[in-house]
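1. test case, fold it:
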Amino acid sequence: MKGLYCRAGVSDAEPKFVIQETSVAEVLGSHQVRVKVKACGLSPLDLKLLSDVGIQRDLIPVGREVAGVVVQVGPKVSSFQPDDEVVGILPLDSPCSGLCDAIDIDEQYLVQKPEKLSSVCAAGALRDGLHAYTALHTHARMAAGHTLLVMDGASSFGLMCIQLACYHGVKVLTTSHSPQTRSFLEQLRPSVGVQNPLVARVIPVDSGTSDLLSVVLEETGGLGLDIIIDSGVRLQDGEESEGTKFLPHKHDIISVLAVGGHWVTSHQDLQLDPPDCRLLHLKSASVSFLNPEVWTASSAQQGRYLHILKDTVEKMSAGVLRPQPEEAVPRYEATVAMEAVQRHQRTKAVVQL
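-> I've put the predicted structure just below:
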């Protein structure tokens, strides 16, 4: 059988994605499950993170969000039986590519897939759901009555954050990068219950200038925001590259935080100057770094991780979380799709096997 792998480039060369022949072991491990893969999600590969945690290989497996059917279980597996439909995320050091016909994976990385939830939807949205739970519950300690700002709410991750927060009684503000995304966000409604808008206010940032501070103070009665989730920030004034022109400045983020507020950032290289730290200190506010791989890189909180995965797929099945529909591509287009994902020409892709 064949899988998709990344051959990391030398120096600054772009990584190459190739289809390679591979096979599964003849004998399953005690706690391993053999899964026939039905759908696999493709997300950007963080080669620097892999290097930082000591994973260096000539060929790196690609495609870690998988949904499929159990075909065989190890002698000590207690959670699954053959023919169970499952979904999960392969660990960072997994030797398997999710695009193989069958993979061997420890049972601790899988949860049952609800019958109503399609394999394509589960594989495509599982990572975003996990990120949203980690940001809102684990880092920000979200509670009913809080006020939240989600940067770029029309992104797949932003949309998950908005829906999850509204389900828990949080007032949500968000930003939009175009008139089309602004209209989309303003028309968001829950699938069940009272059909009030999910977003209390959409703040346009497509003009290059933003009324972020004035709008937030108006919406919060001058108190500021309890939680802010960014999709990156600008570290310096005048930083106007194509990838940063819509991002807020770090000082703007800190300025709109409430006393005791939480800022959850995706910016890996965030640098705070002494005035920024002083303002955070005065507000007794906190900054948390959102590392989506922390759950599979460490087994310290495995039970909580499985609870998050289970709750995510159950809420997707019930319609509480409605991810943006992702059109599945066939396996022969996986290499091209992954190259586009890695170059950030598309946010993600789902391959149907």
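2. make it CA atoms for all contacts and neighbour counts henceforth
-> Noted.
3. what about the nearest residue to residue 314 once chain neighbours are set aside, how many neighbours?
-> Distances taken as CA to CA, 6 or more residues apart in numbering put residue 114 closest to residue 314, at 6.6 Å, once the chain neighbours are dropped. Residue 114 sits with 19 neighbouring residues when counted by other CA atoms under 10 Å.
4. one more to line up against the first:
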Amino acid sequence: MSQTSVKTVIIEEFGGPEVMKLAEREVGEPGPGEIRIRHKACGLNFIDVYQRTGLYPLQLPTPLGMEAAGVVEAVGEGVTHLKPGDRAAYASMPPGSYCEARVMPAAQVCPLPDGISFEEGAAMMLKGLTVQYLFRRTTPIAKGDTVLFHAAAGGVGLIACQWARSEGITLIGTAGTDEKCALAKENGATHVINYRTENFEEKVKEITGGAGVDVVMDSIGKDTFEGSTNCLKPFGMMITFGNASGKVPPVDVGMLAAKGSIKLTRPTLFTHIADHATCQQMAQDLFEKVTSGAVKIHIDQRFPLDRVADAHRALEARQTTGATILEV
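-> This is a model prediction of the structure:
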């Protein structure tokens, strides 16, 4: 068995950005259903922070990172959708993308079209597939519907703004600065709200003439949950898909009736992509949006792998816009 030593970011305890360490690890040959991939770039996402802090506990020690793009070096028995030399990208369990190369399950690794760069691939898979399931797989959303989207200038948000514009969906985006609001507007948000200077709940009612929105897509969590549910039309759908401000407290389900028979769901990307064929089809849907020009992937921050702690600090401080990548 050939083995190669590669740089890999690991944690041995939960905590702040300082717990991440750059270690040398051996990478061998892929087994059945696996590939070995040499990374060109790695993505950064809030789930990485949740795993680092222990909000989403992992067995320690563990590598971190859920998203990357690179070149397939070897494939194991039974892998038919990839071959050595293929360009590929993924957002996938288990964690371990913050590295130069790795052996991993092949099912959720997707062939990357030539028209999409490795950097774009690393920046778009987790965020873009999240947008795909939010707009295509969670609740019916049609042209003319109105969506409230929090953190509209972030990596997921900028893709969502463009996706909504490409499908004739009215998107009301919130962000924490006037500059971020302007960025969301440039990328397709129909209306923007600076939640630090305006009450987003009141502003949504004003924008919609008191009707409210059909769907809320909320990755902020605790700080925006109650106000978001107040923004929904009767029978509207509240999608809470992240915890940037902390976990949503326990919910009295009677609240759903009191606010107009509204619906509530807490999806995760990894449930949606667990099936190989579904994952590949979702990726094709995303790739078509990007290669057609309907969605542009904004990479606004780049950090070398050995500065991953600085990247996490910037993300947690909400100092980032668009996507952030780690250069390998």
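5. mind checking the TM-score on these two?
-> The TM-score (TM-score structural alignment, normalised by the length of structure 2) is 0.84; 314 aligned residues with a CA RMSD of 2.7 Å.
6. returning to that earlier point: I'd assumed the residue nearest to residue 314 of structure 1 was in a strand, is it?
-> No: when classified by DSSP: H, G, I helix; E, B strand; the rest coil, residue 114 of structure 1 is found to be coil rather than part of a strand.
7. mind listing what it touches?
-> 85, 313, 314, 317 (CA atoms under 8 Å, 6 or more residues apart in numbering).
8. make it 10 Å
-> Residue 114 of structure 1 is in contact with 85, 86, 87, 122, 310, 313, 314, 315, 316, 317, 318, counting by CA atoms under 10 Å, 6 or more residues apart in numbering.
9. quick one: secondary structure of the equivalent of residue 350 of structure 1 over in structure 2?
-> In the superposition onto structure 2, residue 350 of structure 1 corresponds to residue 325 when matched by TM-score structural alignment. Assigned by three-state DSSP, the conformation of residue 325 of structure 2 is strand.
10. how about the residue nearest in space to the middle of structure 2: what's its closest non-neighbour residue?
-> For structure 2, the residue whose C-alpha lies nearest the mean C-alpha position (CA atoms, centre = their mean) is residue 127; its distance is 2.9 Å. Sequence neighbours aside, residue 156 is the residue nearest to residue 127 of structure 2 in space, at 4.8 Å (criterion: CA to CA, 6+ apart).
11. ok, now which ones touch the one you found?
-> Taking CA under 10 Å, 6+ apart as the contact definition, residue 156 of structure 2 lies against 45, 123-124, 126-131, 149-150, 219, 297, 321-323.
12. out of those, who's nearest residue 234 of structure 2?
-> Distances from the contacts of residue 156 of structure 2 to residue 234 of structure 2 were compared by CA to CA; the smallest belongs to residue 149, at 17.9 Å.
13. just give me the match in structure 2 for residue 291 of structure 1.
-> Using TM-score structural alignment, the partner of residue 291 of structure 1 in structure 2 is residue 268.
14. other residues contacting the helix or strand that residue 6 of structure 2 is a member of?
-> Taking DSSP states H and E as the criterion, residue 6 of structure 2 maps to strand 4-11. Contacts of strand 4-11 of structure 2 from elsewhere in the structure, counted by CA under 10 Å, 6+ apart, are 17-29, 38, 51-53, 58, 60-65, 95-102, 305-306, 308, 328.
15. stretch 174-182 of structure 1 too?
-> Residues contacting stretch 174-182 of structure 1 (CA under 10 Å, 6+ apart): 148-155, 158-159, 162, 183-187, 199-208, 210, 212, 228-229, 245-247.
16. let's see that with 6 Å instead.
-> Residues from elsewhere that reach stretch 174-182 of structure 1 (CA atoms under 6 Å, 6 or more residues apart in numbering): 149, 150, 151, 152, 153, 202, 203, 204, 205, 206.
17. for stretch 159-169 of structure 2, same thing?
-> Counting contacts by CA under 6 Å, 6+ apart, the residues outside stretch 159-169 of structure 2 that touch it are 131, 143, 144, 145, 187, 188, 189, 295.
18. could you rerun that using 7 Å?
-> The set of residues that contact stretch 159-169 of structure 2 without belonging to it, under CA atoms under 7 Å, 6 or more residues apart in numbering, is 128, 131, 142-146, 170-171, 184, 187-189, 294-295.
19. what span of structure 1 is stretch 62-70 of structure 2 aligned with?
-> Following TM-score structural alignment, the aligned partner range for stretch 62-70 of structure 2 in structure 1 is 60-68.
20. what about the matching stretch, start to end distance?
-> Using CA to CA, to the nearest Å, the end-to-end distance of stretch 60-68 of structure 1 comes out at 22 Å.
21. measure the residue mapped onto residue 13 of structure 2 from structure 1 to residue 268 of structure 1 for me?
-> With TM-score structural alignment defining the correspondence, residue 13 of structure 2 maps onto residue 8 in structure 1. When CA to CA is the yardstick, residue 8 of structure 1 and residue 268 of structure 1 sit 21 Å from each other.
22. neighbour count winner among the two?
-> Here residue 8 of structure 1 and residue 268 are set side by side on neighbour count (other CA under 10 Å), and the busier one is residue 8, at 18 against 10.
23. need the helices for structure 2, in chain order.
-> Across structure 2, reading from the start of the chain, the helices by DSSP state H fall at 46-53, 118-136, 155-166, 178-186, 200-207, 225-230, 254-258, 269-272, 276-291, 308-316.
24. turn the ones you listed into TSV, including distance to residue 70 of structure 2.
-> Formatted as TSV, the helices of structure 2 follow (distance: least, CA to CA, whole Å):
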stretch	distance to residue 70 of structure 2
helix 46-53	19
helix 118-136	6
helix 155-166	20
helix 178-186	29
helix 200-207	41
helix 225-230	37
helix 254-258	45
helix 269-272	21
helix 276-291	16
helix 308-316	19
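25. how about the ones you listed, which one is nearest residue 107 of structure 2?
-> Within the helices of structure 2, the stretch nearest residue 107 of structure 2 is helix 276-291; the backing value is 5.2 Å (CA to CA).
26. which of the residues in stretch 132-150 of structure 1 are buried?
-> For stretch 132-150 of structure 1, the neighbour count (16 or more other CA atoms under 10 Å) marks 132-136, 139-140, 142, 146-150 as buried.
27. stretch 5-19 of structure 2 too?
-> Under the neighbour-count criterion of 16+ other CA under 10 Å, stretch 5-19 of structure 2 has 6, 7, 8, 9, 10, 11, 13, 14, 15, 17 buried.
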